[in-house]
Every structure is written in structure tokens, then in C-alpha cells.
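Enquirer: Need a 3D model of the following:
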Amino acid sequence: MSIFKPAIFRLNHDHERLVAPIVADGAIGTGGIGDGRIIPLVILDTSQRSDIDAAIEAQASVHQGDVKVQWGQLPGHDHTVALYLTLQRPAEAFVIVEFDLTKNQGVLVENILASRGLYIQAGRPGDRLKHDVNRPKLLAEVPDTGFRPAWDRLYFDYTVKAFRARGLPRPAAKQAARAAIREIRKIVSIRPAFATSED
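Expert: Okay, here's the model as predicted:
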């Protein structure tokens, strides 16, 4: 049973139901954006979502547009969480970014929650951030929406199950899950030297 409440989104077109899968990820940190936080980036396969390409191009021209975000979970997708983005200005689009815990993408979710932001870049399978660092990107602010308690529960339960699948007894699996998540949170909270001010 899902821990998320049902939600209804208004779509501009039927194709907005299509999830553009994550084909690569990375992170960007600059002193002038996000107070120097390392903000994660996902490259989406937009081969079936040309509207996302157009929206990112439009958003990039104004540096940061108007984007509303909400966390949730697609029906029947028990091992994923989704970030729903409603792009309003300068271009309208509805984008679902789905994070698969079986592919270790829970680390991305932790990074988003820590940095309170996400870069989205359009691409195709095989693309990487290093291939074209200047390609247009959409920067979405991801404020505290009250998602953290639900995420903590879901991520812990999933991590315990993963350790159990490796043969650990339940008490040891819980201990290992806590330690693993604690380490992940230490890593995503690191800020680069340029973000540290010296008096």
C-alpha cells in the first residue's frame, strides 16, 4: 500500500503522461547558485518528449523559470519515487522524473533534498554531462514539501530489504541500513571549498 495520497495533475497534452527515463546523472556546484550547494543533475531520454527539449531551451534563456514541484509515486511502482514538475513560465510542460531505488537512485533523492534543487538536461541514452557541459539545463528549486518523513520511511524500509536479500538477519540489516543512509547523507551534505567563506 502506497504511503502517498492520491493526487490529480492537469495535463496540457496526453504525451505528458510519458516518463522520460533517467539515462545519466551528475552534479553541478557553483558559488553563485544555491549558496554553493552541490546540485544534482539528471539527463532524461526525451526522444518521446520533444516538449521537454523545448521547455528546457526556453527556461535556460531566463536562467530560472517558474516551476512547481511535488513528490509522489506512480501507481504500482513500489520501488520508485517520482518528482512531478509543472513548468509554467516561460514555457508550459509537465515532467515526471522517476527515481528507481533498485538502480541506486535513492542517492539522487537524498542529494535533491539536501541541496533543495535539481538540474534537468535533455538527452539520449549514452549521453553524459562531460560530453557537453554547456548544453541547456533547467534548474528547478525543490523546497521542503513535507516529503522527508515519507521518504525516510520508504528509503529505510527498502534499504533494509536490500540488506536482507544479501543474507543479513533483520537486526543486522536494520543496523547496516542506518549506517549506509547516514554515510550517504554525509556525502551529499559536503560543500565545495568555494562555498566556504573565510572571515
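Enquirer: going forward, measure contacts between C-alpha atoms and count neighbours the same way
Expert: OK.
Enquirer: okay, now Thr30: neighbour count?
Expert: For Thr30, the neighbour count with other CA atoms under 10 Å is 14.
Enquirer: Need the nearest residue in space to it, chain neighbours excluded.
Expert: Gly36 (5.4 Å; CA to CA, 6 or more residues apart in numbering).
Enquirer: which ones are touching that neighbour?
Expert: 29-30, 191-192, 194-195 (CA atoms under 8 Å, 6 or more residues apart in numbering).
Enquirer: ok, now which ones touch the residue nearest to Lys161 when sequence neighbours are not counted?
Expert: Of all residues not flanking Lys161 in the chain, Ala173 sits nearest, at 7.6 Å (CA to CA, 6+ apart). By CA under 8 Å, 6+ apart, the contact set of Ala173 is 160-161, 163-164.
Enquirer: Which of those residues fall in strands?
Expert: In this view, the contacts of Ala173 have no member that belongs to strands under DSSP state E.
Enquirer: about what we covered before: and the gap between the residue nearest to Lys161 and Arg166?
Expert: 9 Å (CA to CA, to the nearest Å).
Enquirer: To compare against the first, here's the next sequence to fold:
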Amino acid sequence: MRVVADGAIGKQGTAAGRLVPVVMVDMSDHPDVAELVRVHQYLGPGDCHSQWAQGRDGLLLRLRFERPIELTIAPTFALPEKAGLVDQVLSARAIYLQHGVAGDRMSTTMHHPRLLIELPPTGFEEQWEGIFFTALVKVFRDGGLKRSEAKAAARDMIVRWRELGSIRMR
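Expert: All right, here's what the predicted structure looks like:
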């Protein structure tokens, strides 16, 4: 399942007030995933195990649900396009999973049901530092910067990006 759109929601009392990324995947061909999101609106928390993996098309977040429905999905985050989103997911240690199609925005999908999934540290975070830096260097190199300039820009971008991600709702 490819991530087709994203956004973020910050709420007091949820994820310590951190901005939690909303990961939108097209569930049109996956009614079981849509049912999982729907059912969670009416039931208490379930069990979900997570694991990050590198794939051909980007990073995969394998989510294995045990309750209330047994199901495994793996949203794919294309790199470098979704590198910032992945960084925010790792920072928030949570995501909202919701149905979406390419071009969707939070402003037009606020009424869509979504499922909050907590993502405890898995050890992938250390690997991510290198992956994120490399992805940003590539973006800046593709934009015409020299290697040393691209590395400096990537370091600066990471600092500024994480400042944004440290916003808390109080």
C-alpha cells in the first residue's frame, strides 16, 4: 500500500501533544483495512506490532494487528519524497492511518475515520539518521548543489525540520 497523501494533527492528551502524522493510503482495493479503521472507532485499543524495512520502492512500515481484527499491512513511503514524513512518524512515535487518494488534503478529509497507531522505538531510528541525511543530500544535489553544499544544506534542513516536529499542543 503506497502512501498517497499525508498531513498532521496535534491534540492535547494525544501522543504527549506532539504533531502526529496522518498517513493516507488508498484502501479502495483493501476493504479489510477500511474495516479495521471503521471497527476501531467503536472499540477500545487493539494490539499492533510494527517494524520498518527497506524495500525496492522505499521504506515499508509493517503493521501487524492482532486485535480486534488480525491483519498485516505495509504502507510504503517513497524516498526521498516522503523522507520528511518518515522522520515525523519516528519523532511522534505514532501515526493516524486513514483512507485517502492522491491529491487529498487534511482540509478536505477531516471527517474521514482514522486509526491512531502507537509506534514504539524499534532500533530502526539509528539507521534512519543515515537514510534521511542521504535522501536530503540527493534532493539538494538533484537541485544543482555541489556535494559539500548539499551535505551542509541537508544538515541544516534536518535541524530546522526537527524544530518544526518538536511543536507540542498544550
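Enquirer: Can you tell me the element the residue nearest to Lys161 of structure 1 falls in?
Expert: Taking DSSP states H and E as the criterion, Ala173 of structure 1 maps to helix 170-188.
Enquirer: so that helix matches what in structure 2?
Expert: Aligned using TM-score structural alignment, helix 170-188 of structure 1 spans residues 147-165 in structure 2.
Enquirer: Mean distance between the matching stretch and structure 1 after superposition?
Expert: Superposing on structure 1 and averaging over aligned pairs (mean CA distance after the TM-score superposition for structure 1), stretch 147-165 of structure 2 comes out at 1.0 Å.
Enquirer: Could you list the buried residues of that stretch?
Expert: Of the residues in stretch 147-165 of structure 2, 150-151, 153-155, 157-158, 165 count as buried by neighbour count, 16 or more other CA atoms under 10 Å.
Enquirer: cool, and stretch 3-22 of structure 2?
Expert: Neighbour-count burial for stretch 3-22 of structure 2, counted by 16+ other CA under 10 Å, picks out 3-10, 15, 17-22.
Enquirer: quick one on the thing from earlier: go through the contacts of Gly36 of structure 1 one by one and say which ones hold in structure 2.
Expert: Retained in structure 2 by both residues aligned by TM-score structural alignment, their matches' CA atoms under 8 Å are the following of the contacts of Gly36 of structure 1: 29-30, 191-192, 195.
Enquirer: tell me the two of the residues you listed that are most distant?
Expert: Spatially, the most separated pair among the kept ones among the contacts of Gly36 of structure 1 is Thr30 and Arg191, at 10.2 Å (CA to CA).
Enquirer: any idea where the helices of structure 1 begin and end?
Expert: 50-61, 106-115, 148-165, 170-188 (DSSP state H).
Enquirer: Those helices: which one's closest to Gln73 of structure 1?
Expert: For the helices of structure 1, distance to Gln73 of structure 1 was read as CA to CA. The smallest value, 10.7 Å, belongs to helix 148-165.
Enquirer: Which single strand of structure 1 contains the most residues?
Expert: Structure 1, longest strand under DSSP E: strand 80-89.
Enquirer: now the buried residues of stretch 147-165 of structure 2 as JSON lines including distance to Asp47 of structure 2?
Expert: Output for those, formatted as JSON lines (distance: CA to CA, whole Å):
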{"residue": "Ala150", "distance to Asp47 of structure 2": "41"}
{"residue": "Lys151", "distance to Asp47 of structure 2": "40"}
{"residue": "Ala153", "distance to Asp47 of structure 2": "40"}
{"residue": "Ala154", "distance to Asp47 of structure 2": "36"}
{"residue": "Arg155", "distance to Asp47 of structure 2": "36"}
{"residue": "Met157", "distance to Asp47 of structure 2": "35"}
{"residue": "Ile158", "distance to Asp47 of structure 2": "32"}
{"residue": "Gly165", "distance to Asp47 of structure 2": "26"}
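Enquirer: out of those, which one sits closest to Ile73 of structure 2?
Expert: Ile73 of structure 2 lies nearest to Gly165 out of those, by CA to CA, at 25.8 Å.
Enquirer: Please tell me how far that closest one sits from Phe77 of structure 2.
Expert: Distance from Gly165 of structure 2 to Phe77 of structure 2, by CA to CA: 18 Å.
Enquirer: what's the answer for Glu129 of structure 2, then?
Expert: 16 Å.
Enquirer: Have a look at the two and say which one is more surrounded.
Expert: Each of Glu129 of structure 2 and Phe77 has its neighbours counted (other CA under 10 Å); Phe77 has more, 23 against 12.
Enquirer: who's in contact with the aligned partner of the more buried one in structure 1?
Expert: Using TM-score structural alignment as the criterion, Phe77 of structure 2 maps onto Phe99 of structure 1. By CA under 8 Å, 6+ apart, the contact list for Phe99 of structure 1 reads 22, 80-82, 105-106, 108-109.
Enquirer: Met1 of structure 2 too?
Expert: Contacts of Met1 of structure 2 (CA under 8 Å, 6+ apart): 25-26, 73-76.
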